[in-house]
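Enquirer: this one's structure only:
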């Protein structure tokens, strides 16, 4: 399906990653007539020289707010992937007038006062232990999905950066409650053991105000299934305001 008008997608990327990991999506977005703005958070990717123990979720929310401000972005489709769902939710709370809709891609969907560790209890102690075994504040990357092609695996592993633990410990504070704009959730159905995102798939299937989509891909479709991901994104922006409880 072709969107009725060009969209500006603003990415909030996942943990250990960066805007660079969405490289395959740029030509697909351009071909569809859309724009993908893919910044990298402080302390990761090309900004890894800024890494430090004080970086937290609030730092990354401010990173994206500053992109909106200095790039003068409006009518934004805010796209949060994985950890980026934490960031996107905070951004939407503070820049509501700039955002037309939100898309969560296999992402955390926090409520007010929740941290990522609150939403991923099984991962809390292992990640804290991994940080403690080093310098106390860095969490090494989780492995990429097992179906990642070898060339992509090498490309990812050469670029992924340890995450500051405070990013996962910070409790999100929302001044305005649940985001008021249209929201869609894309659930990747090639589920790994201990799937943490199933809770959000169930929630968005049953909670008013959501569109729910399922994608036959593993957790990083921007790398392993970019064409399939682009098709779903096009469907969403072509019909941004459907009835609630829509499962596709």
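Expert: Cool, got the structure. This structure is a prediction, so every number in the text was calculated from the model and none was measured.
Enquirer: Only C-alpha atoms from now on, for both contacts and neighbour counts.
Expert: Fine.
Enquirer: The most centrally placed residue in the chain and residue 134, how far apart?
Expert: The C-alpha lying nearest the average C-alpha coordinate of the chain belongs to residue 81 (C-alpha atoms, centre = their mean; 1.9 Å). As judged by C-alpha to C-alpha, to the nearest Å, residue 81 and residue 134 stand 27 Å apart.
Enquirer: How about residue 97?
Expert: Distance from residue 97 to residue 134, by C-alpha to C-alpha: 42 Å.
Enquirer: tell me the SS of residue 235?
Expert: Under the three-state scheme (DSSP: H, G, I helix; E, B strand; the rest coil), residue 235 adopts helix.
Enquirer: Which stretches in the protein count as helices?
Expert: Counting by DSSP state H, the chain has helices at residues 25-31, 57-70, 84-94, 116-119, 121-132, 150-157, 166-169, 198-206, 221-224, 226-238.
Enquirer: Flag every buried residue along the first one.
Expert: Applying a neighbour-count criterion of 16 or more other C-alpha atoms under 10 Å, the buried positions in helix 25-31 are 25-26, 28-29.
Enquirer: okay, the residues you listed in TSV with distance to residue 35 next?
Expert: Converted to TSV, the buried residues of helix 25-31 look like this (distance: C-alpha to C-alpha, whole Å):
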residue	distance to residue 35
25	10
26	8
28	10
29	6
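Enquirer: quick one: which of these is nearest residue 226?
Expert: Using C-alpha to C-alpha, the shortest approach to residue 226 within the buried residues of helix 25-31 belongs to residue 25, at 6.2 Å.
Enquirer: Could I get the contacting residues of the closest one?
Expert: Residue 25 makes contacts with 36, 222, 226, 230, as judged by C-alpha atoms under 8 Å, 6 or more residues apart in numbering.
Enquirer: Could you save these as CSV and add columns showing neighbour count and distance to residue 186?
Expert: Listed next are the contacts of residue 25 as CSV, based on neighbours: other C-alpha atoms under 10 Å; distance: C-alpha to C-alpha, whole Å:
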residue, neighbour count, distance to residue 186
36, 20, 18
222, 20, 12
226, 18, 13
230, 17, 12
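Enquirer: of all those residues, which comes closest to residue 169?
Expert: Closest approach to residue 169 among the contacts of residue 25 (C-alpha to C-alpha): residue 222, at 26.3 Å.
Enquirer: Would you confirm that the closest one contacts residue 229?
Expert: Yes. Judged on C-alpha atoms under 8 Å, residue 222 makes contact with residue 229 at a distance of 6.8 Å.
Enquirer: next, the one to line up against it:
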């Protein structure tokens, strides 16, 4: 016999599953809807100390109370956090975990990172104003639920019921990090996308083509996916259909993603499209500098050479970079300073990925090519490891800029910033208020607005909106004709906004190019596009 444990999203308890539970029980399954401490009829049991750990223990007790059968455990939205925490402690009891319109939290992640309501997320992240001192986050009013997820498919009656069932949630349940031991690595999983929330199987498969390492695990044969054409509360909008999908998941059904051939290198590790010579590379903390050769052949911009593998010691903490840069360049301040281009990688890239982005062939290639053209190329490893890390990554970029401008070999008044892929949102800070020394901003196959399912990204990181402050800053955009549909939509929105505002925008098209064309499409078209983009950027320096 199949038994289901159902854990709902924020502000709601077990009652929200009523129709789904009835349908599952009609099929012969056992059903255990969870009401977590501080929610629903258990409101009085919660308090300011109620956190994620409390909710994990709630689910563990529920699991332990079901005898003799393995469980399918379902987490909706926030509910996936206590589901994963509990399953990690009882993996032998779990037949399958179902992610219902939920994120993919990892060890150390807190639910606040994916809170879609930006105002609430900011308050939770600010210790001085976490919850107004109450220890609780109030649920939205009837007209505010769309800020927490799509309300598509909800009748007025269902929306009124959702509002009536909702209760405040203890703040610490959002801010305590999830701790996982790795015990769930072999537990089968299923994902159910509520397509009106912005994600679907087809869109996921499109994102899979980018070759990012965090997607590899989703091609495991133990992982299946379903689409459900409704909004974020399917237990109220489509309960019968949801019950059918949960039964299918329990039976091991669902769509499987195709894995890339084992021998195939990910796109970011394939050879760069241009055959560029090696250049002296100097590593300072999170930043690598590619230095042009001295015109007299005496070395690279008067620097002590570092080998191409970046053998200089890495300052992992990235501390005091400006001072380190000044020391590195002190050996030769007589040479005329040169302009510089900082290449900013995309992401999110999991922290454990090796090699790190600055050693990917894409960025090594651009850095070397810039140096071969007589300017200083710079790359960095910024800390965009999750969608919540854009502010941290933005700080890393700003720090790298200061490093460059402090280096005596660099002309601090002639800098270009060049953003790639998921690094595109980081361009917003520089577009919104470009400093005088920023001579050009470039973006290549960029994401220029949050993608579907990216509700946790701060609205500060919307280059489309930031164009309002760009003024006369030249922008060089390289776009590919075979782009992922969702990414292409953000690029077209950006182009339309730039045209409407009179932005100095140059568009370089690669009609037959894919995302990552500069390594995955070794064609004359690709080579010409890279050369044209570099020529354009350097022309502004």
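Expert: Received it, and whenever you're ready, just let me know what you need. Everything numeric here is computed off the predicted structure, so don't read it as measured data.
Enquirer: For the two chains, what TM-score is obtained?
Expert: Here the TM-score for the pair of chains, by TM-score structural alignment, normalised by the length of the first structure, is 0.84; 236 aligned residues with a C-alpha RMSD of 2.9 Å.
Enquirer: hang on, the earlier thing: quick check: the corresponding residue of the second structure for the residue nearest to the centre of the first structure vs residue 17 of the second structure, distance?
Expert: Residue 81 of the first structure maps onto residue 76 in the second structure when the alignment is built from TM-score structural alignment. Relative to residue 17 of the second structure, residue 76 of the second structure is positioned 11 Å away (C-alpha to C-alpha).
Enquirer: shared neighbours of the two, anything?
Expert: residue 8.
Enquirer: Could you tell me how far stretch 89-108 of the second structure lies from the centre of the chain?
Expert: 19 Å (C-alpha atoms, centre = their mean, to the nearest Å).
Enquirer: do the same with stretch 58-67 of the first structure
Expert: Offset of stretch 58-67 of the first structure from its chain centre (C-alpha atoms, centre = their mean): 14 Å.
Enquirer: And it against the second structure, how far off on average?
Expert: Once fitted to the second structure, stretch 58-67 of the first structure is off its aligned match by 0.5 Å on average (mean C-alpha distance after the TM-score superposition for the first structure).
Enquirer: Trace that stretch over to the second structure and give me the residue numbers.
Expert: By TM-score structural alignment, stretch 58-67 of the first structure lines up with residues 53-62 in the second structure.
Enquirer: Which residues does that stretch contact?
Expert: Contacts with stretch 53-62 of the second structure, where a contact means C-alpha under 8 Å, 6+ apart, come from 32, 34, 36-37, 81-83, 85-87, 89-90, 173, 176.
Enquirer: counterpart of residue 21 of the second structure in the first structure?
Expert: Correspondence of residue 21 of the second structure to the first structure, assessed by TM-score structural alignment: residue 26.
Enquirer: How about its match, nearest residue that isn't a chain neighbour?
Expert: residue 36 (6.3 Å; C-alpha to C-alpha, 6 or more residues apart in numbering).
Enquirer: quick one: the one you found and residue 24 of the first structure, what's the gap?
Expert: Counting by C-alpha to C-alpha, the gap from residue 36 of the first structure to residue 24 of the first structure is 11 Å.
Enquirer: now residue 151 of the first structure
Expert: Counting by C-alpha to C-alpha, the gap from residue 151 of the first structure to residue 24 of the first structure is 13 Å.
Enquirer: More neighbours: those two, which one.
Expert: residue 24 (15 against 8; other C-alpha atoms under 10 Å).
Enquirer: got a list of what that one touches?
Expert: 222-223, 226.
Enquirer: I'd like to know how far it sits from residue 165 of the first structure.
Expert: According to C-alpha to C-alpha, residue 24 of the first structure and residue 165 of the first structure sit 29 Å apart.
Enquirer: again, but for residue 91 of the first structure
Expert: 20 Å.
Enquirer: do the same with residue 86 of the first structure
Expert: Separation of residue 86 of the first structure from residue 165 of the first structure (C-alpha to C-alpha) stands at 14 Å.
Enquirer: Also residue 153 of the first structure?
Expert: Taken as C-alpha to C-alpha, the span from residue 153 of the first structure to residue 165 of the first structure is 24 Å.
Enquirer: Give the residue from these two that has the larger number of neighbours.
Expert: Each of residue 153 of the first structure and residue 165 has its neighbours counted (other C-alpha under 10 Å); residue 165 has more, 24 against 16.
Enquirer: What is the equivalent residue in the second structure for that one?
Expert: Counting by TM-score structural alignment, the partner of residue 165 of the first structure is residue 171.
Enquirer: give me every residue that touches its match.
Expert: Taking C-alpha under 8 Å, 6+ apart, we find residue 171 of the second structure in contact with 48, 51, 124, 130-131, 135-137.
Enquirer: Then residue 20 of the first structure?
Expert: Per C-alpha under 8 Å, 6+ apart, neighbours of residue 20 of the first structure: 38, 40, 45.
Enquirer: now these in CSV, with distance to residue 106 of the first structure and neighbour count?
Expert: Putting the contacts of residue 20 of the first structure into CSV (distance: C-alpha to C-alpha, whole Å; neighbours: other C-alpha atoms under 10 Å) gives the following:
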residue, distance to residue 106 of the first structure, neighbour count
38, 17, 22
40, 19, 23
45, 21, 22
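Enquirer: any idea what residue 49 of the first structure aligns with in the second structure?
Expert: Taking TM-score structural alignment, the alignment pairs residue 49 of the first structure with residue 44 from the second structure.
Enquirer: Could you check what's spatially nearest to that match, not counting adjacent residues?
Expert: residue 38 (6.2 Å).
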